[in-house]
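S.K.: starting from these lines, generate the structure:
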Amino acid sequence: MTDRVVRAKAPAKINVFLGVGSLRSDGYHDLSTGFLAVSLFEHVEVRAADDFSVTLDGSIDTSSVPLGESNLAIRAARAVAEACGATGGARIRIEKHVPIAGGMGGGSADAAATLVACNELWNAGLSRDELLALAADLGADVPFSLTGGVAMGTGRGDQLSPALHRGKMHWVLVPADGELSTPVVFHELDKHRWSQQGELERNVTQPIVSVGAMQALRLGDVRMLAETMHNDLQAPALKLMPRLVGTLELGERMGALAGIVSGSGPTCAFLCEDEESAVQLVQDFCDQSIRAVHVTGPVAGAKITGAKVRS
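M.R.: Take a look at the predicted model:
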């Protein structure tokens, strides 16, 4: 008896800027964000099975990840099966390296890698546009996990416009102990805005497009990017997890050009001048007994890394 095994990977993301609009009637917010895919990957392996299941391992604690039907990878596999008429299920193994609930799109990367892997497993023949449509139904960050590179995201963040970019940028990521719920961070932002505005002024905040940040990416100018990075969710994330303030200050004091909370946090991302500076910053954090990872970007989105038949 033989079975086919397909492997794929998808990258984490950093929001180099993130503007958040007012709360909409559907419970979401209009966003304007600059996505950058970086070289921290989720690895997924799929094989045909009678039903859908997922197992986890990797370099991080995965105990908080749901293994049932709410798992994004299972939902992604079911979406491909429904789209192509596959009658069986899929056994999914995820090797996780992206911080969980860390603002870097780890769950979205799992889903994106599963989409391309199952498309290959079942010879579904779904086009990139068809996969992107499935991705948008799964979550706002999943389409970018598919495409990778650099992109402007609008709407919920799922309406993507690929952006030109030059060169490779070096970042140091510092995951925090603990997690931040994205809905909770958004709620904290709304609560703060409402406390500052009168009733008649509510729901009029428009997301801001950071032209400077996108220009910096196009030019590959790390100093310009350091001056123009911004995240509307950073203030509420810092309020919910105050110790991140010290992490950001420490990283910049030790030589980073700039630090920012990635997405809804709590991972802190530090932009560095070059590879040498990034390696040194990782060492400096290590000397402070703080775990840090050097990554580069932009990198490509979800892709197949291997397929074979096991006997």
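S.K.: from here on, contacts and neighbour counts on C-alpha atoms
M.R.: Will do.
S.K.: now the residue most central in space within the chain. Nearest residue, chain neighbours left out?
M.R.: When C-alpha atoms, centre = their mean is applied to the chain, the residue found nearest the centroid is Gly105 (2.3 Å). For Gly105, ignoring the flanking residues on the chain, the nearest one in space by C-alpha to C-alpha, 6 or more residues apart in numbering is Ala12 at 5.7 Å.
S.K.: I have a second one here; can you model it like the first so I can compare?
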Amino acid sequence: MRAQRASKPLTVRAAAKINLHLGVGRVREDGFHPLDTVYQAISLHDDLTLSETPEGDSLTVLGSPYVDLRDVPTDASNIALKALAEVSCGVGHDVAISKQIPVAGGMAGGSADAAAALLAHDRLHDLRQPDEVLLSQAARLGSDVPFSLVGGTARGRGRGEVVEPVEDHGGWWWVVVPAAVGLSTPDVYRHFDRLHPDAPETPASAEPLLAALATAEPVRLARVLHNDLQEPAIDLRPELGTLIERGEAEGALRGMVSGSGPTCVFLCDSHEGSMAVFAGLSATYDVVLPALGPVAGAHVVVS
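M.R.: Next up, the predicted model:
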């Protein structure tokens, strides 16, 4: 028998992700690409607050000033409401999302919201489902949603939804530069297919990246950061290449496109190094954000 429902709203925080390694194989017959990736959750996050209502589900979205909310749906097509529909327990919910994660930026902001909705629903109604049940629900919603539940640093395989946590003793300093205009993930994958019609079936292995992570040395990690979608993203948006060059000139150990882009991230050698890169890029770019990783996956915010 289900325990008594919580009577007050509940807030869950879910972090942005970056891909330290993103190996992409040839597109499969089902339209997905096989991946071997290493995710890391960083300290940009969305907060989702869930409460019961006698009416149907409703959604409001607010965001930090740099977050463009124009393309975030507030109807049933929003992935957070899709997540609630996936696990519906027959009551309505008010959903309020406060976003820090850039929209269409390659940082899995929508996936974070979906993961937050799944966990919030589970905890609000005191269901306490096993992790494997929540992860199965997450995988049905999207490739990045399971990682948004897990957080930390993790390896993803399949289409990215098969997630295995990775031991990571590093404290990694990042500088994040979102783009003013998003970039469609399907468009980037299609361009990857055009650029690499003979891509191997098996994606590039994440093993070198995992070995570097184990050392907790930023210089070693910088050498093996890898993203097969960076080339098509820069080909579609050449200014991303210019941004990466600028960030490395300002002192970053390595710059790269985050996931399918267009957000770019820069690995730095220390907090002081990240502040220098932050200051240098802020002279030209309107939005520059410092971040630390890894951080926790989706979790209840205790007020």
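S.K.: got a TM-score for the pair?
M.R.: Scored against TM-score structural alignment, normalised by the length of the second structure, the superposed chains reach a TM-score of 0.94; 295 aligned residues with a C-alpha RMSD of 1.4 Å.
S.K.: before we move on, the earlier item: OK, contacts around the counterpart of the residue nearest to the centre of the first structure in the second structure?
M.R.: Mapped onto the second structure by TM-score structural alignment, Gly105 of the first structure lines up with Ala108. By C-alpha atoms under 8 Å, 6 or more residues apart in numbering, the contact list for Ala108 of the second structure reads Ala16, Lys17, Ile101, Asp144, Val145.
S.K.: ranking those residues by neighbours, who comes first?
M.R.: Lys17 (33 neighbours; other C-alpha atoms under 10 Å).
S.K.: tell me the SS of it?
M.R.: Secondary structure for Lys17 of the second structure, judged by DSSP: H, G, I helix; E, B strand; the rest coil, is strand.
S.K.: same thing with Gly273 of the second structure?
M.R.: Gly273 of the second structure is classified as helix under three-state DSSP.
S.K.: measure how buried it is and give me the count.
M.R.: Around Gly273 of the second structure there are 19 residues (other C-alpha under 10 Å).
S.K.: next one: the one 3 residues further on
M.R.: For Ala276 of the second structure, the neighbour count with other C-alpha under 10 Å is 17.
S.K.: quick one: map it onto the first structure.
M.R.: By TM-score structural alignment, Ala276 of the second structure lines up with Gln280.
S.K.: mind checking the SS state of that match?
M.R.: What three-state DSSP gives for Gln280 of the first structure is helix.
S.K.: pretty sure the residue nearest to Gly105 of the first structure contacts Gly106?
M.R.: Yes: using C-alpha atoms under 8 Å, Ala12 of the first structure is in contact with Gly106, at 6.0 Å.
S.K.: for the second structure, what spans make up the strands?
M.R.: Using DSSP state E, the strands found in the second structure span residues 10-24, 35-53, 58-63, 92-99, 153-158, 162-165, 172-177, 226-227, 254-257, 264-268, 289-293, 299-300.
S.K.: intersection of neighbour lists for Ala12 and Gly106 of the first structure?
M.R.: Common neighbours of Ala12 of the first structure and Gly106 (C-alpha under 8 Å, 6+ apart) are Glu42, Val98.
S.K.: nearest to Pro186 of the second structure, of the strands of the second structure?
M.R.: If you check each of those against Pro186 of the second structure by C-alpha to C-alpha, strand 10-24 wins as the nearest, at 13.3 Å.
S.K.: what range does the closest one cover in the first structure?
M.R.: Aligned by TM-score structural alignment, strand 10-24 of the second structure corresponds to residues 6-20 of the first structure.
S.K.: so how far does that stretch sit from its counterpart in the second structure?
M.R.: Superposed on the second structure, stretch 6-20 of the first structure shows a mean distance to its aligned partners of 0.5 Å (mean C-alpha distance after the TM-score superposition for the first structure).
S.K.: map Ser148 of the second structure onto the first structure.
M.R.: Match for Ser148 of the second structure (TM-score structural alignment): Ser145.
S.K.: check contacts around that match.
M.R.: Per C-alpha under 8 Å, 6+ apart, neighbours of Ser145 of the first structure: Ala10, Pro11, Ala12, Lys13, Ala37, Gly105, Ser108, Ala109, Ala112, Gly301, Ala302.
S.K.: between the strands of the second structure, which gets nearest to Ala212 of the second structure?
M.R.: strand 10-24 (10.8 Å).
S.K.: other SSEs contacting that closest one?
M.R.: Strand 10-24 of the second structure sits against strand 35-53, helix 109-124, helix 145-150, strand 226-227, strand 299-300, with contacts defined as 3 or more C-alpha pairs under 8 Å, 6 or more residues apart in numbering; DSSP states H and E.
S.K.: pretty sure Ala136 of the first structure sits against Gly153.
M.R.: No: with contact defined as C-alpha under 8 Å, Ala136 of the first structure does not reach Gly153; the gap is 11.9 Å.
S.K.: export the strands of the second structure to JSON lines and tack on distance to Leu195 of the second structure?
M.R.: Formatted as JSON lines, the entries for the strands of the second structure read as follows, by distance: least, C-alpha to C-alpha, whole Å:
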{"stretch": "strand 10-24", "distance to Leu195 of the second structure": "12"}
{"stretch": "strand 35-53", "distance to Leu195 of the second structure": "17"}
{"stretch": "strand 58-63", "distance to Leu195 of the second structure": "36"}
{"stretch": "strand 92-99", "distance to Leu195 of the second structure": "34"}
{"stretch": "strand 153-158", "distance to Leu195 of the second structure": "22"}
{"stretch": "strand 162-165", "distance to Leu195 of the second structure": "27"}
{"stretch": "strand 172-177", "distance to Leu195 of the second structure": "26"}
{"stretch": "strand 226-227", "distance to Leu195 of the second structure": "14"}
{"stretch": "strand 254-257", "distance to Leu195 of the second structure": "17"}
{"stretch": "strand 264-268", "distance to Leu195 of the second structure": "21"}
{"stretch": "strand 289-293", "distance to Leu195 of the second structure": "31"}
{"stretch": "strand 299-300", "distance to Leu195 of the second structure": "39"}
